[in-house]
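> quick check, what structure comes out for this input:
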Amino acid sequence: MELTFEEYCDADLSLIRDYYETTFSYYVPDLSERVFVVRDAHWLVGAVRLREEEEYYHLCGFRLLPHYQSLGLGSRLLALACRDLVSKPIVCHALPFEQPFYHKVGFVALALEELKGPLHAHFIKQHRQGYQIELLIRHPEAEACALPS
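From the prediction side, this is the model:
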């Protein structure tokens, strides 16, 4: 494997949109997001998308192709994003099977009443629709031994 981890800096987000469509997810390109990617040679194999909100970054997308999972690549990709985004905490909503990964990389539970802004309404809407998600937060000063340098 010839792996490269980097922040994706291109006004044309069609590569990210195409990648998401290959993983069966709908994505509307959004230039306000910060996108971090991992490539194997020239192929995009993973992406983390974060949107800056007033008091936090919202981890709004995290995809890694299935045969690249369980190799530590997701942890490394998230570590890159966390190192670059030290001014605010990162908030995400996680499904039950995702929570152990997020806990391992430094995220902790976040009470709904502590959440403000558009993500609060989004979380309430998802719960009403039956999604079993939990709010998690990673503070900039969090040290997670699982995040490689």
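> all contacts plus neighbour counts: C-alpha atoms, from now on.
OK.
> neighbours of Gln69, just the number please.
14 (other C-alpha atoms under 10 Å).
> any idea how far it is from Arg63?
With the distance defined as C-alpha to C-alpha, to the nearest Å, Gln69 ends up 10 Å from Arg63.
> likewise for Asp18?
Using C-alpha to C-alpha, Asp18 is found at 12 Å from Arg63.
> for Ala79, same thing?
15 Å.
> now do Ala109
For Ala109, the distance to Arg63 equals 21 Å [C-alpha to C-alpha].
> in this protein, which spans are helices?
In chain order, the chain shows helices spanning 14-22, 73-84, 99-104, 118-128, with DSSP state H as the criterion.
> buried residues in the shortest one?
Going back to what we said before, that points to helix 99-104. Gln99, Tyr102, His103 (16 or more other C-alpha atoms under 10 Å).
> got it, and the first one?
With burial defined by 16+ other C-alpha under 10 Å, the residues of helix 14-22 counted as buried are Ile16, Arg17, Tyr19, Tyr20.
> neighbouring contacts of it?
Contacting residues not belonging to helix 14-22 are listed as Tyr26, Tyr27, Val28, Pro29, Leu44, Ala47, Arg63 [C-alpha atoms under 8 Å, 6 or more residues apart in numbering].
> structure for this one too, so we can compare:
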Amino acid sequence: MDTLNFGVLDPIKLPIVKKLYKAHYPAGKPKSDERILTLSKNHAVAAIVRFRTIEQYRLMTGMLVIPEHRGLGLGHQLMQYLQSNELQSDDFCFALAHLEDFYHQHGFEVIAEEALPGPLKQLFSRYIHGGKSLVAMCYIDPS
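The predicted structure is shown next:
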């Protein structure tokens, strides 16, 4: 039986996470000032998500499920953990367009670029003008 563990990354393990991103999601660049949460399966990191603080806002970014663990529902399990333990109303994410429904299933709602807070709007605009197909989303706490 598989053992799943969720938790905040121990900063000493940041080099391991950087190596995983470099191998599987080169655009993702984990930094020591981010809040990084992991889902480990049988003591090996299987999924990662980062929270970047921009002024008083949080942007969920860089969600990665290691390729050999994809298709097992681990992304959904990580999101369920986040909903119960981490996400707050007005947390944001810039979802790849094809993942909009995935994030919607976990409490995120699409918002117009104009509705983003100033510093997030600037970042989103920069990404969009750089050619990325993203959807701005905001977490709405159901409680």
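> TM-score for this pair?
Scored against TM-score structural alignment, normalised by the length of structure 2, the superposed chains reach a TM-score of 0.85; 142 aligned residues with a C-alpha RMSD of 2.1 Å.
> can you put the buried residues of helix 14-22 of structure 1 in TSV and add distance to Leu73 of structure 1?
Output for these, formatted as TSV (distance: C-alpha to C-alpha, whole Å):
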residue	distance to Leu73 of structure 1
Ile16	18
Arg17	20
Tyr19	17
Tyr20	17
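> out of those residues, flag the one nearest to Arg128 of structure 1.
When the buried residues of helix 14-22 of structure 1 are compared for distance to Arg128 of structure 1 (C-alpha to C-alpha), Tyr20 comes out closest, at 25.5 Å.
> quick one, what contacts Ile54 of structure 2?
The contact partners of Ile54 of structure 2, taken as C-alpha under 8 Å, 6+ apart, are Pro119, Leu120.
> that one and Ala47 of structure 2: what is the separation?
Relative to Ala47 of structure 2, Ile54 of structure 2 is positioned 23 Å away (criterion: C-alpha to C-alpha).
> ok, Pro11 of structure 2 next?
Distance from Pro11 of structure 2 to Ala47 of structure 2, counting by C-alpha to C-alpha: 16 Å.
> so how far is Tyr27 of structure 1 from Leu73 of structure 1?
Distance, Leu73 of structure 1 to Tyr27 of structure 1, using C-alpha to C-alpha: 22 Å.
> actually, Leu64 of structure 1.
15 Å.
> the more surrounded of these two?
Comparing Leu64 of structure 1 with Tyr27 by neighbour count (other C-alpha under 10 Å), the higher total belongs to Leu64, at 21 against 14.
> any idea what the more buried one aligns with in structure 2?
When the two structures are superposed using TM-score structural alignment, Leu64 of structure 1 falls opposite Val65 in structure 2.
> same check, this time on Phe101 of structure 1
Using TM-score structural alignment as the criterion, Phe101 of structure 1 maps onto Phe102 of structure 2.
> strands along structure 1, start to end?
3-8, 33-40, 43-52, 57-64, 90-94, 108-109, 134-138 (DSSP state E).
> turn those into a markdown table, columns for distance to Ala121 of structure 1.
Listed next are the strands of structure 1 as a markdown table, based on distance: least, C-alpha to C-alpha, whole Å:
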| stretch | distance to Ala121 of structure 1 |
| --- | --- |
| strand 3-8 | 29 |
| strand 33-40 | 19 |
| strand 43-52 | 16 |
| strand 57-64 | 13 |
| strand 90-94 | 13 |
| strand 108-109 | 18 |
| strand 134-138 | 12 |
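> closest one to His122 of structure 1 among those strands?
strand 90-94 (10.1 Å).
> give me the distance between the closest one and the centre of its chain.
Remark: strand 90-94 of structure 1 is offset 8 Å from the chain centroid, using C-alpha atoms, centre = their mean, to the nearest Å.
> how much does that strand stray from structure 2?
Averaged over the aligned pairs, strand 90-94 of structure 1 sits 1.0 Å from structure 2 after superposition, using mean C-alpha distance after the TM-score superposition for structure 1.
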